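1. build me a structure from this.
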Amino acid sequence: MLRISQYSSVSSQQSEQQYVPLKHVSVETFIKFFAADVTIKQVFRNDETKPIEAVYCFPIEEQAAIYSFIARIDDRELIAQLKEKNETQREYSDALEQGHGAYLLEQDEKSQDNFIINVGALPAGKECHISISYVSELDLVENGSRIRFVVPTTIAPRYNPNTGDVSSPAGTTSKYVQTAPYTIEFRCQLEPLKWLEKHPPRKGRVRQIFLLTDGEISNVNEVLDLCRSMATSTRIFSFGLGHSPSRSLVKGLARATNGCFVFIPPNTSVDIHVGEQLQKALQSYISGIQVDWNLGTTVMSTPTRIPPVYANDRLIVYALANDP
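-> Coordinates of the predicted model:
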């Protein structure tokens, strides 16, 4: 669902919340080797009698790199520029206050697999066409015998321990509201992780944890920072359960602690996946990998901390060079 609010140049003015569905969504994908080039096209229309600010939150593959954001209204095509977040939000607000249309795409600060589109001052009766392109690596599955391409389509309701208002950059009164046709009891317990941090294993030993989660929490970065602090003594093998676990959380837990991750689709036997992860937990792996590029120029490698490599795993390291 798309949440909209009646546009007003006065930030303190209250606005009535209304909801409209997306009119159309399409996904185009080009897959080559271990990478996917994805373009998501979304169309929505302002059926109200006044201009609105539309704010749409959508999921995207964890660690994907967005390289294009285009908005089209009537015969106008606007191509986004990459700018620092605070500067961009300020320019967006200024444009709305001056009565101009403005478009903003930003990453959710609490979860790397969610992005937020702001379409400000969308005229009454007009359609807005949004096109987003990104590239991402594909995961190896079934002990490295296959690759899997996933387009996240659902943002499950996520527990947030710090409840509060969520406002748009333009200052219009609005909140994110997500509903589900069932009752969900959220349990986000940081206390067990904090206990593990305070009670490390005996010297010379490594603790290995199997963690099953639906990933429905919003404080992903806080959880990952806590796990990263005990990575020298603890490895987490994470399992993403259900229709829409946070891929940022499930992958991040394993990556932060040199473990492994797996996503288990609904109506699938958990035992098989647990057995595969147990085999990895018991096997040796390659760690401490360093890459010498020999390019004769300044090079920045990513990932900055190369993860361990298990049997049937794949490792891709990128070099960003000033003068290749």
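2. use CA for all of it now, contacts and neighbours both
-> Noted.
3. residues contacting the most centrally placed residue in the chain?
-> With distances taken as Cα atoms, centre = their mean, the chain has Asp113 as the residue nearest its mean C-alpha position (0.5 Å). By Cα atoms under 8 Å, 6 or more residues apart in numbering, the residues touching Asp113 are Pro59, Ile60, Glu61, Glu62, Gln63, Gln107, Ser246, Arg247, Ser248.
4. repeat that for Asn143.
-> For Asn143, the contacting residues are Asn312, Asp313, by Cα under 8 Å, 6+ apart.
5. and it, how far from Asp225?
-> 29 Å (Cα to Cα, to the nearest Å).
6. now do Ala180
-> 29 Å.
7. comparing these two, which residue is more hemmed in?
-> Taking neighbours as other Cα atoms under 10 Å, Ala180 and Asp225 compare with Asp225 leading, 13 against 8.
8. helix, strand, or coil at that one?
-> helix (DSSP: H, G, I helix; E, B strand; the rest coil).
9. I have a second one here; can you model it like the first so I can compare?
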Amino acid sequence: MTMNSWGLLTLWKEPIPLKSIEVQLEVKDHVATVVSTLNYENQEDKPIEAVFVFPLPGDAAVCHFSAQIGQTHIVAEVKEKQEAMEEYDDALSSGQQAFLLEESEESSDIFSLKVGSLPPGESASIGLEYVTELAVQADDGLRFCLPAVLNPRYQPQGSDGPSGQVTSVPASLVPYSLSFSVQVSSPHAISKVESSCSLEPLQYLNTDQTQATVKLAAGHKFDRDIELLIYYKDAHQPTAVVEAGQASAKPGSLMGDPVVMVSLYPEFPQSVMSSLTSCGEFVFLMDRSGSMALPLDCSNEEKRCISSARDTLMLLLKSLPMGCYFNIYSFGSSFEHIFPTSMEYSEKTMNKALKEVEKMDANLGGTDILQPLQHIYSQPCIPEQPRQLFVFTDGKVGNTKEVIDLVKKNSGSHRCFSFGIGDEASSALINGMAKEGGGHAQFIIRTNRMRPKVMQSLRVALHPNVGDISVSWDLPKRVSATILSPPPAIFQGQRSLIYAQLTGQSSDATEGSVTVKYTLAGHPHQNQLHFDLKPAEDSGLTVHRLASRTAIRSLESQQRTQSGQQDEEVKKKVVELSVQSGVSSSFTAFIAVNKARQFKSAQRPVVLRYIPKDNLKSLRTDIQPPRPGKNLLLQLVSLQKASGFWELDTDLATVLGKIKKEVKKSKPKSVGYSQYKEQ
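-> Here you go, the predicted structure:
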């Protein structure tokens, strides 16, 4: 298999020391603004050209890029990608310093930064800024993830991409430090902030606890993703934020007009929610590539990604409704399935599946997810049994957009629920599959959060499908709204975001409303929100950038499914919107040239090489460490029967810390044999 190499690289195959990373995170309600500064130093005796390949959240809107070389500060512009690359090459040919930041054409969460003509002995500080929405978790926490240096991603045979060797070094030798500070503000009181890493105590800035700061504890090595969970009181409140347009932008353009961000939390009628469907075909797709043998997180070397995926799958299997249909596929470089076709769920079929799941290990090589997906989509669906696809993967693939497009193409007959396993799963792949597949995404990083996440996704899968979604507006005369992307999938109690451009002006009315209509279980329903048209103060251009990112992603997806003249027209729209808004896209790049200073630059091809990272192991397929024992909850679930009961036997008593006689004695008299089976 072929694996990419990632990190900061030089022409002379020597890594430039990454001295430090400084990250400032500002969270306003459910929107995060991230300002990162990466500090490097050229310790060579000659000017160098370097390439830094790194991850960002897949749904981030990168909106600022700058470079500080010595006393010179350069701010980049967004230009069409080919034009930007030619300008970069021309600058280096003439001995000028130049910087190029571009998004990968294969995955929206991979960026590469080229630093041209870095003088000997000088330092370089690279500034990046992006905005992103924070996803709501099963326990109502808002999740932010700061990706570490990108891990290798599997390239299917025949695909293009740089290759190299993967190395591993002890944590003590990771050469760079990280400072990470967070400021949170919200209309709702901040309950707590949790993290997968050690934090300093939360500091409230006012008496109503709506503003707070927190920092990463000293001594942290940036050797894994940093997950942050923010909890508010009464956070499930519909909101709408109107942001004024940019004064210097052309009226009628996206940046020149006001933009509204509507945040809805649909609540379905209780009569519908109390009658969850008991039908459906549940197809589970398990990643068994070599990288799944790596630890789930660095704080627990024994718990592997593959064992977490097995436990997650077991919980789902134990929770399926009687009478549904199911099958389990697993994949690596090739794929396997437990049953030739989906089988009816029963005690017999569940037990057979569980035995096969228990034997699954990370021994199937690379991460070629396209083959099994194509096979699953080619299988005929069972009448009156809507197919639900559950995917478990660490997300280390190099053809992310191709996978997402395949999911989107089949979204009419398959809902897709994705689980990112481990703290380095690709957010672009996991979120993209769920979004385009009309499903729900979850990230399994710590075992103590696995059960609520699994149950949340299963509840969503058992809900009747929401269809015929439409959005209408009630606005003052001469004011109209244009939605910037198709309406999102709607789930009970889950946030749905809608962005719209507001055109026209009215001095008479200051209020508008938006109504989302849809069908649920064959009946029409709607949710309505009234909002103030007066622009919010001190919101900057955050909403405009998020709206631009949403529109750009929608157009890019449309462009990939078209061909010929239509394809070129959509691409042109993407470039225009990206340049106008200053937000990155797959067809544009940030370019900065320091024309005030020139050097003699060497003309050699760039050689890619990885900056070491402590928890990155070679992706061998023969890693077989002993499996740790299951926790008590998983032991208890493993004894549950398909119909929901437990047999009163010695195994159950052992899990409960009792002897069989004690458990039998505590059985309520009102519980009959059919409810509480003894043996």
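10. circling back: who wins for neighbours among the contacts of Asp113 of the first structure?
-> Within these, most neighbours by other Cα under 10 Å means Ser246, with 31 neighbours.
11. give the contact list for the residue mapped onto Pro47 of the second structure from the first structure.
-> Under the alignment (TM-score structural alignment), Pro47 of the second structure maps onto Pro51 of the first structure. By Cα under 8 Å, 6+ apart, the residues touching Pro51 of the first structure are Gln6, Tyr7, Ala121, Leu122, Pro123, Ala124.
12. out of those, which are shared with the second structure?
-> Among those, the ones still in contact in the second structure (both residues aligned by TM-score structural alignment, their matches' Cα atoms under 8 Å) are Ala121, Leu122, Pro123, Ala124.
13. could those residues go into TSV alongside neighbour count and secondary structure?
-> Shown next, in TSV, are those (neighbours: other Cα atoms under 10 Å; DSSP: H, G, I helix; E, B strand; the rest coil):
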residue	neighbour count	secondary structure
Ala121	24	strand
Leu122	24	strand
Pro123	20	coil
Ala124	14	coil
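14. which part of the first structure matches the helix or strand hosting Thr312 of the second structure?
-> Thr312 of the second structure belongs to helix 305-319 when elements are defined using DSSP states H and E. Mapped onto the first structure using TM-score structural alignment, helix 305-319 of the second structure covers no residues at all.
15. that helix: what's the following helix or strand?
-> Counting by DSSP H and E, what follows helix 305-319 of the second structure is strand 325-331.
16. which helices and strands does that next one pack with?
-> Packing partners of strand 325-331 of the second structure (3 or more Cα pairs under 8 Å, 6 or more residues apart in numbering; DSSP states H and E): strand 281-287, strand 335-337, strand 343-344.
17. what does the longest one rub up against?
-> Surrounding strand 281-287 of the second structure, the residues in contact under the criterion Cα under 8 Å, 6+ apart are 306, 309, 313, 324-332, 342, 362, 367, 382, 385-394.
18. the helix or strand Leu78 of the first structure falls within: average distance to aligned residues in the second structure?
-> Element membership for Leu78 of the first structure (DSSP H and E) is strand 76-79. Superposing on the second structure and averaging over aligned pairs (mean Cα distance after the TM-score superposition for the first structure), strand 76-79 of the first structure comes out at 0.7 Å.
19. which bit of the second structure covers that strand?
-> Counting by TM-score structural alignment, strand 76-79 of the first structure sits on residues 72-75 of the second structure.
20. what sits up against the matching stretch?
-> With Cα under 8 Å, 6+ apart as the test, stretch 72-75 of the second structure has contacts from His64, Phe65, Ser66, Ala67, Gln68, Ala592, Val593, Asn594.
21. quick check: closest non-adjacent residue to the aligned residue in the second structure for the residue nearest to the centre of the first structure.
-> The alignment partner of Asp113 of the first structure in the second structure, by TM-score structural alignment, is Asp109. Excluding the flanking residues, the one nearest Asp109 of the second structure by Cα to Cα, 6 or more residues apart in numbering is Gly58, at 4.1 Å.
22. residues contacting the one you found?
-> Counting by Cα under 8 Å, 6+ apart, Gly58 of the second structure has contacts Ser107, Ser108, Asp109, Ile110, Ser426, Ser427, Ala428, Leu429, Asn431.
23. cutoff 6 Å now
-> Counting by Cα atoms under 6 Å, 6 or more residues apart in numbering, Gly58 of the second structure touches Ser108, Asp109, Ser427, Ala428.
24. ok, back up a step: would you mind giving the helices and strands packed on strand 325-331 of the second structure as CSV with distance to Gly437 of the second structure and mean neighbour count added?
-> Shown next, in CSV, are these (distance: least, Cα to Cα, whole Å; neighbours: other Cα atoms under 10 Å):
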stretch, distance to Gly437 of the second structure, mean neighbour count
strand 281-287, 14, 25
strand 335-337, 21, 17
strand 343-344, 23, 17
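25. of these, give the one that comes closest to Leu497 of the second structure.
-> Evaluated over those, closeness to Leu497 of the second structure peaks at strand 281-287, with 27.7 Å, by Cα to Cα.
26. coming back round to it: make CSV from the helices and strands packed on strand 325-331 of the second structure and add distance to Leu317 of the second structure to it.
-> Formatted as CSV, these follow (distance: least, Cα to Cα, whole Å):
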stretch, distance to Leu317 of the second structure
strand 281-287, 9
strand 335-337, 15
strand 343-344, 12
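27. do I have it right that Ser233 of the first structure meets Gly204?
-> No. Counting by Cα atoms under 6 Å, Ser233 of the first structure does not reach Gly204; the two are 8.6 Å apart.
28. returning to that earlier point: okay, the kept ones among the contacts of Pro51 of the first structure in CSV with distance to Trp293 of the first structure next?
-> Converted to CSV, those look like this (distance: Cα to Cα, whole Å):
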residue, distance to Trp293 of the first structure
Ala121, 49
Leu122, 49
Pro123, 52
Ala124, 55
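29. wait, which of the residues you listed is closest to Ile272 of the first structure?
-> Leu122 (49.9 Å).
30. the closest one contacts Thr49, doesn't it?
-> No. Taking contacts as Cα under 6 Å, Leu122 of the first structure lies outside contact range of Thr49: 10.8 Å.
31. what subset of the contacts of strand 281-287 of the second structure is buried?
-> Neighbour counting by 16 or more other Cα atoms under 10 Å classes 306, 309, 313, 324-332, 342, 362, 367, 386-394 among the contacts of strand 281-287 of the second structure as buried.
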